[in-house]
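Asker: Pasting the sequence and the predicted model now:
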Amino acid sequence: MVSKIKRQLASLPLFAKAALLLLILLLLLAVILLPIFLIPHHHRAELPPASPGNNNGSTGPDDVVAFDFSPFLVMYKSGRVHRMDGTDRVPAGVDEATGVTSKDVVIDGKTGLAARLYLPRGGGKEEDPVSGALLPVLVFYHGGAFVIESAFTPKYHVYLNSLVAKAGVVAVSVEYRLAPEHPLPAAYEDSWRALNWVAKNADAGPEPWLRDRGNLSRLFVAGDSAGANIAHNMAMRAGNEGGLAGGAAITGILLLDPYFWGKKPVGAETTDQAKRRQYEATWSFICDGKYGIDDPLIDPLATPASELRKMACARVAVTVSGLDDFEERGKAYAAALRDSGWDGEVVQYETAGERHVYFLDAPKNPKSAKELAFAAGYLSRE
């Protein structure tokens, strides 16, 4: 039988022999590959790249966590900082939804101090069509626990576009240095320099959006969370240092869900000692242990009434959210300011059933729109 097959193969033309050989090879390849496609596979999510270990296989400083500030960042003993949020950036330009125009400026190239400026639709050519006057000036400090976020991140760019359009202000969103690479007071020093830079430019330039469009007699300072903490401390510093550059005065401050804390609970603030120790530890991490949890920088309730009365502005607005750990101290701050004998106006705005700075993450929420309207009205009111 085998001899017969050999005779038949020998009698085939050369091209037929080649075709037959190719067919045999294809069949063998199919036999090899078929199990790969038929056997089910278990898919795994891609793992992050591993840190390089020591040659002896032991754990190195880049693998050991020095401080876990989740969900914001993790710092390793090597000094490496891994930020989990607030690292995306969006360019300045014209916002199609609001017509607001933005641009970026460098205030100090050595430290990286910068800002994003915002001008409402028509703001570069005409006076404010409502009041017939130049535009109020807003200096805004972003939040992020002093460790994440930026004036250039998407959530703040969206919020500032909306606020500027609704309030009709020229705004300066400050890009200050972050901890832990630059622990406090770096953010406070940057913020103070930026505020005085704005005051100088709104008075005499050379920044045209501030010089030609800004009304320095209507200067507001605002921020959310850590940025609200900064805004409060800027008004306090202005009071203690006799005002801003060129004698400029702050009309009002707007504190959105301010980041204030302290050693002892106030009102209905949590009494959970583990949580309170955690907040104390994160504050120490932010300032590298320079200031205690009862320092007036973080706990304005520790400020004597005689000092609170030096607050250098005519009015203060404080917003709080019902599910926010900082709600009670925000309300206590407003009450303390009223009771201190300070002769300015204190306005409080409360949102029930919402967490800390909810309006940034859910700008289309009806409650967010309502709070935005409050903020815009506060800034645009004569």
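Answerer: All right, it came through fine.

Asker: make it CA atoms for all contacts and neighbour counts henceforth
Answerer: OK.

Asker: my hunch is that residue 104 is in a helix, does that hold up?
Answerer: No: counting by DSSP: H, G, I helix; E, B strand; the rest coil, residue 104 is not found in a helix; it is strand.

Asker: so what's it closest to, chain neighbours aside?
Answerer: Leaving aside its chain neighbours, residue 104 sits nearest to residue 116 (4.4 Å; criterion: CA to CA, 6 or more residues apart in numbering).

Asker: From what I see, that neighbour and residue 107 are in contact.
Answerer: No: contact status for residue 116 versus residue 107: not in contact, 10.5 Å apart, counting by CA atoms under 8 Å.

Asker: who has more neighbours, the two?
Answerer: Using other CA atoms under 10 Å, the more surrounded residue of residue 116 and residue 107 is residue 116, with 21 against 18.

Asker: My assumption is that residue 68 lies in a strand; please confirm.
Answerer: Yes: using three-state DSSP, the assignment for residue 68 is a strand.

Asker: Would you enumerate the residues in contact with the residue nearest to it when sequence neighbours are not counted?
Answerer: Distance criterion CA to CA, 6+ apart; nearest residue to residue 68, sequence neighbours excluded, is residue 74 at 4.7 Å. Shown in contact with residue 74 (CA atoms under 8 Å, 6 or more residues apart in numbering): 65, 66, 67, 68, 81, 82, 83, 84.

Asker: in a strand, that's where residue 82 is, yeah?
Answerer: Yes: counting by three-state DSSP, residue 82 is found in a strand.

Asker: Tell me which helix or strand comes right after whichever helix or strand residue 306 is part of.
Answerer: Using DSSP states H and E, residue 306 maps to helix 305-308. Counting by DSSP H and E, the next helix or strand C-terminal to helix 305-308 is strand 313-321.

Asker: same for that next one, what does it pack against?
Answerer: Counting contacts by 3 or more CA pairs under 8 Å, 6 or more residues apart in numbering; DSSP states H and E, strand 313-321 packs against strand 250-256, helix 327-339, strand 345-351.

Asker: Below is structure B, check it against A:
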Amino acid sequence: MIEGVFCVIDYQSVLNDEIKQLKPSGIRRFFDIANEMDNVISLSIGEPDFSTPWHVRQEGIKTLEDGKTWYSPNRGFMELREEICRWLKHRYHIEYEAKNDVVVTVGGSEAIDLCIRCLINPGEEVLIPEPSFVCYRPLTEMAGGVPVTIETKQEDKFRLTAKALREKITPKTKLLILPFPNNPTGAVMRRRDLEEIAEIVRENDLLVLSDEIYSELTYGDTRHVSFAAIEGMKERTVVVNGFSKAFAMTGWRLGYAVGPKEIIAQMTKLHQYGIMSAPTMAQYAAIEAMKNGDSDIDEMREQYDMRRRLIVDGFNAMGLTCFEPEGAFYVFPCIKSTGMTSQDFCEKLIYAEHVAVVPGDAFGDCGEGYVRVSYSYSIKHITEAMSRIGHFLKNL
């Protein structure tokens, strides 16, 4: 550089090509628009409106007061890993060994990233049922893998069917992602569904990443069944879960993965270099949540169920056909009758009525014609939003 003359850098030429090609999250766009407007009601983010239970917050506070602010072991505190194993055995009847089968991560998202990167070589295919959460496809691409979409349909209750799975398997297929209970549809896979999928997994020697972050939020008499609990699947499956949804601990950023020790060892190695360890105070709070938080989950689930029924009935009464979700805290109403695309519907709604929801195509192309609406908000919040949406539809 000549003195007094500044060099102009072509940043597009120096940035990573893979990262440049990734699309920004479709969820965040309307959330950002909402933040710039007054009097907006947002039903766009999967953020529990409950505060973290007080006894859990107290444990985090006590950790700070006691000066427990040091690094934890890379895999997480042994006491937390033991609680995770106890929890999984008690709730889902799967047994893991705390020393080698568990790694504690910064949210479930890190665990998903670690799993995909440790299992996928360039060119290998990853099967992704869609509509589904936005991270699976880009994380697969960044690992050099090839994402292969399996469309789930409303007539199948948005469940992954054995027929749809078989049609997508090729000699390059290595990993199946099971995102159930599902974000954005609220679909749940029952035991009989999982057993059919397990048969195909065995036949084709596949591995499975089962994202079960919403496992505690299922409704009705039948509770969540972990894919690892299906005969012969524990040895093939990495289960990802966390504390954000069940315990309203989104901001604590804590998740975990359990699975075969050989896979967890490699995930831990990557975790060591990229993160090192999850936050100490969050881990102590999570121990308290798992030990004494059953009633908190029951209370929140009951509230979500009430909101679920309110919002499903509301959309159906408006003429927007709405599949009844059996898990998570989202509904996925069909807006095809309006003649608008998902993007147009959401954009016109937020500017006309100041209500933010998420276009269905943010969760895969097959989500076009739907919108995702979160009911992780208060009854008052939901009721006002539904009134505004009804007004919007009448004025079309």
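Answerer: That came through, no problem. As the structure is a computational prediction, the values presented were derived from the model and not from experiment.

Asker: Now the TM-score, please.
Answerer: With the length set by TM-score structural alignment, normalised by the length of structure 1, the two chains reach a TM-score of 0.27; 155 aligned residues with a CA RMSD of 5.9 Å.

Asker: Please convert the contacts of residue 74 of structure 1 to JSON lines, extending it with distance to residue 18 of structure 1 and neighbour count.
Answerer: Formatted as JSON lines, these follow (distance: CA to CA, whole Å; neighbours: other CA atoms under 10 Å):
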{"residue": "65", "distance to residue 18 of structure 1": "65", "neighbour count": "15"}
{"residue": "66", "distance to residue 18 of structure 1": "68", "neighbour count": "16"}
{"residue": "67", "distance to residue 18 of structure 1": "69", "neighbour count": "15"}
{"residue": "68", "distance to residue 18 of structure 1": "67", "neighbour count": "13"}
{"residue": "81", "distance to residue 18 of structure 1": "63", "neighbour count": "18"}
{"residue": "82", "distance to residue 18 of structure 1": "61", "neighbour count": "12"}
{"residue": "83", "distance to residue 18 of structure 1": "62", "neighbour count": "17"}
{"residue": "84", "distance to residue 18 of structure 1": "61", "neighbour count": "13"}
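
Asker: TSV for the residues you listed, including distance to residue 238 of structure 1?
Answerer: Conversion of the contacts of residue 74 of structure 1 to TSV gives the following (distance: CA to CA, whole Å):
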residue	distance to residue 238 of structure 1
65	39
66	36
67	34
68	35
81	33
82	35
83	33
84	35
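
Asker: which residues are contacting the helix or strand where residue 8 of structure 1 lies?
Answerer: For residue 8 of structure 1, the enclosing helix or strand under DSSP H and E is helix 2-11. Contact with helix 2-11 of structure 1 is made by residue 17, as judged by CA under 8 Å, 6+ apart.

Asker: going on from it, what's the next piece of helix or strand?
Answerer: Of the helices and strands lying after helix 2-11 of structure 1 in sequence (DSSP H and E), the nearest is helix 14-38.

Asker: so that following helix versus helix 2-11, what angle?
Answerer: Helix 14-38 of structure 1 runs at 110 degrees relative to helix 2-11, counting by axes from the mean of the first three to the mean of the last three CA atoms, to 10 degrees.

Asker: Quick check, residue 65 of structure 1 in contact with residue 81.
Answerer: No: contact between residue 65 of structure 1 and residue 81 fails when scored by CA under 8 Å: they sit 9.8 Å apart.

Asker: which residues are in contact with both of the two?
Answerer: Taking CA under 8 Å, 6+ apart as the contact rule, residue 65 of structure 1 and residue 81 both touch 74, 75.

Asker: Now residue 358 of structure 1: closest residue in space, sequence neighbours ignored.
Answerer: Distances taken as CA to CA, 6+ apart place residue 368 nearest to residue 358 of structure 1, at 7.4 Å, with adjacent residues excluded.

Asker: The one you found - how many residues pack around it?
Answerer: Neighbour count of residue 368 of structure 1, defined by other CA under 10 Å: 19.

Asker: quick one: buried residues of the helix or strand it falls within?
Answerer: Here residue 368 of structure 1 sits within helix 366-380, counting by DSSP H and E. Across helix 366-380 of structure 1, burial judged by 16 or more other CA atoms under 10 Å covers 367, 368, 371, 372, 373, 375, 376, 378, 379, 380.

Asker: now the last one: how far from residue 372 of structure 1?
Answerer: In other words, residue 380 of structure 1. Going from residue 380 of structure 1 to residue 372 of structure 1 by CA to CA, to the nearest Å gives 12 Å.

Asker: Compute the inter-axis angle for the helix or strand containing residue 140 of structure 1 and helix 366-380.
Answerer: Secondary structure assignment for residue 140 of structure 1, by DSSP H and E: strand 135-141. For strand 135-141 of structure 1 against helix 366-380, the angle by the same axes, to 10 degrees is 120 degrees.

Asker: Give the other helices and strands that the helix or strand hosting residue 297 of structure 2 contacts.
Answerer: Element membership for residue 297 of structure 2, per DSSP H and E: helix 294-318. When contacts are defined as 3+ CA pairs under 8 Å, 6+ apart, helix 294-318 of structure 2 packs onto strand 330-331, helix 379-394.
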